[in-house]
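Colleague: Okay, sequence plus prediction incoming.
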Amino acid sequence: MPAALPRRLLGELLGTMLLVTAVVGSGIMATRLSPDDVGLQLLENSTATVFALAVLILILGPVSGAHFNPVVTVAAWWSDRHDPAGLPARDIAPYLAAQTLGAIAGSVLANAMFGVAQGLSATVRDKPQLWLGEVVATAGLVLLVFALVRTGRAALAAPAVGAYIGAAYWFTSSTSFANPAVTVGRAFTDTFAGITPTSVPGYIGAQVLGALIGVGLVAALFPAVRATRDDIDVRAGRPIEELTVGERR
């Protein structure tokens, strides 16, 4: 049997919280260590995020699937809506709530650790080129995750997703938020990683569009869902050995 819903929600809340703590905390540390070099600040911030994300996926994948991202959760449900082992539709709203609350808590925790005053961000990110960056970043993330699942390589999710997000920090204009919950959470810190609340809707809209493009690319490139023999089913956090023979087909 899959993990009970409360345990999966705790996994999503904890994972998203620690992810945002890593993003925000490393951003604060970067500005303190390298106050006059924005490029070095971004390198420090992205490196910490890559490692933290990979580790969190490894730790919490067996519990909740390690989505930490509303667009991944919704895409997982859509991709596996006919699969008995997939994420049930009734779990979507609780997952999204846990991820969003976790993201906010992550910013609050990072602020507290570094002695930063709690409050909303004043960093405006509302240019069209930034929205385009979010479309590209989110489409690529969704394509990556579900390409791995549909080709039986879900065990590579931790290093692959970490590597993609790390690269997207640098090749997208927006530095790759690619996550509506994380975007909301980052509005609660007036630091290097922050985003003003008025900029959040534009980013989330771009992320939703990117997710739709990503799902379309997955359907076009990998139309057949193949059962995986990986230890962890990243779609629903269900150990493959617990699936029945019929469910594995």
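Modeller: Perfect, I can see it now. This structure is a prediction, so every number in the text was calculated from the model and none was measured.

Colleague: Every contact and neighbour count from this point should use C-alpha atoms.
Modeller: Fine.

Colleague: Tell me where this protein has strands.
Modeller: Counting by DSSP state E, the chain has strands at residues 232-233, 238-239.

Colleague: Redo those as TSV? Include distance to residue 128.
Modeller: Formatted as TSV, those follow (distance: least, Cα to Cα, whole Å):
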stretch	distance to residue 128
strand 232-233	36
strand 238-239	39
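
Colleague: Format those strands as a markdown table; extra columns: distance to residue 138 and mean neighbour count.
Modeller: What follows is the strands of the chain, written out as a markdown table (distance: least, Cα to Cα, whole Å; neighbours: other Cα atoms under 10 Å):
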| stretch | distance to residue 138 | mean neighbour count |
| --- | --- | --- |
| strand 232-233 | 21 | 23 |
| strand 238-239 | 24 | 22 |
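
Colleague: so which of those comes closest to residue 94?
Modeller: Checking the strands of the chain against residue 94 by Cα to Cα gives strand 238-239 as the closest, at 17.3 Å.

Colleague: Please tell me how far that closest one is from the chain's geometric centre.
Modeller: 20 Å (Cα atoms, centre = their mean, to the nearest Å).

Colleague: Below is an additional structure, to be compared with the one above:
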Amino acid sequence: MDAFDLSRRLVAEALGTAILVATVVGSGIMAEALTKDVALALLCNTLPTGAILVVLITILGPISGAHFNPAVTLVFAGRRELPVNEAALYIIAQIAGGIAGTMAAHLMFALPLIEFSLKVRTGGAQWLAEAVAAFGLIATILAGIRFQRTAVPWLVGLYITAAYWFTASTSFANPAVAISRSLTNTFSGIRSVDLPGFILAELCGAIVGMMLMNWLLGRSPARAPVALSKTSR
């Protein structure tokens, strides 16, 4: 695989996060314009988000790793797969890109560049949901890389599509996306005052996910499980 210099990797992270957030916010705005049915609007928000993740991870993954998420970046830094100084720059690029994505979505729908959200998203259930969402995302990424690297774009896209519906918070699972969504007073928004609880929950879930998967995926001298078919190895 080609090695890309840091400047190109940072641009890939910023661009990917920008497009991801523009998709989340833009599809939410479109959904609100097309229907007053909240369940249908959520579906309209979910499908584009899962789809764009498949695209972005496929085309930008070979450049930067396609983190698009400070929690994911911190996990890889914690696993010593990304230097700490580069991880810090990744996170800055992701946050900047996410904010740009919100502004791009607003411009496309003729809204003010920035609108601070008034949507309440707080409480223990919401925080637990975010921890679970981030935990599952990290588990999906690490196990995917270990066992089926080429399927990671689809695994992540499908996981987020599912997590939109089985978590009470609709699965932000991403501090950069949460920050960006606080700047839109539309379907996908979140109040700025609710951000700390969400971000802390996401980071805690990611750390627990990393710790469990590091152990679960670690090599062991124990005997391998019996193959399920003659072709399995």
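Modeller: Okay, I see it. Everything quoted here is computed from the prediction, not taken from an experiment.

Colleague: And the TM-score between these chains?
Modeller: Once superposed, the chains reach a TM-score of 0.91 (TM-score structural alignment, normalised by the length of the second structure), with 218 aligned residues with a Cα RMSD of 1.2 Å.

Colleague: To residue 38 of the first structure, which of the strands of the first structure lies closest?
Modeller: Nearest of those to residue 38 of the first structure, taken as Cα to Cα: strand 232-233 at 38.4 Å.

Colleague: now the closest one: which residue numbers in the second structure?
Modeller: Residues of the second structure offer no counterpart to strand 232-233 of the first structure, counting by TM-score structural alignment.

Colleague: Residue 210 of the first structure contacts residue 136, doesn't it?
Modeller: Yes: if you go by Cα atoms under 8 Å, residue 210 of the first structure and residue 136 touch, sitting 6.2 Å apart.

Colleague: hmm, back to that, of all the strands of the first structure, which one is nearest residue 127 of the first structure?
Modeller: The nearest among these, by Cα to Cα, is strand 232-233 at 37.7 Å.

Colleague: Give me the residues contacting that closest one.
Modeller: If you take Cα atoms under 8 Å, 6 or more residues apart in numbering as the criterion, strand 232-233 of the first structure is touched by 61, 62, 65, 154, 155, 238, 239, 240.

Colleague: Now rank those residues by neighbours and give me the top one.
Modeller: Among those, the one with the most neighbours (other Cα atoms under 10 Å) is residue 61, at 28 neighbours.

Colleague: The second structure: which residue goes with that residue?
Modeller: Under the pairing rule here (TM-score structural alignment), the equivalent of residue 61 of the first structure within the second structure is residue 61.

Colleague: Same question for residue 146 of the first structure.
Modeller: Mapped onto the second structure by TM-score structural alignment, residue 146 of the first structure lines up with residue 142.

Colleague: The residue lying closest to that match once chain neighbours are set aside: what's it in contact with?
Modeller: Of all residues not flanking residue 142 of the second structure in the chain, residue 213 sits nearest, at 7.0 Å (Cα to Cα, 6 or more residues apart in numbering). Contacts for residue 213 of the second structure were tallied using Cα under 8 Å, 6+ apart; they are 139, 142, 143.

Colleague: what's the closest of the residues you listed to residue 177 of the second structure?
Modeller: When the contacts of residue 213 of the second structure are compared against residue 177 of the second structure (criterion: Cα to Cα), the nearest one is residue 139, at 19.2 Å.

Colleague: if we can go back for a sec, would you check how far apart the match of residue 146 of the first structure and residue 50 of the second structure are?
Modeller: As judged by Cα to Cα, to the nearest Å, residue 142 of the second structure and residue 50 of the second structure stand 18 Å apart.
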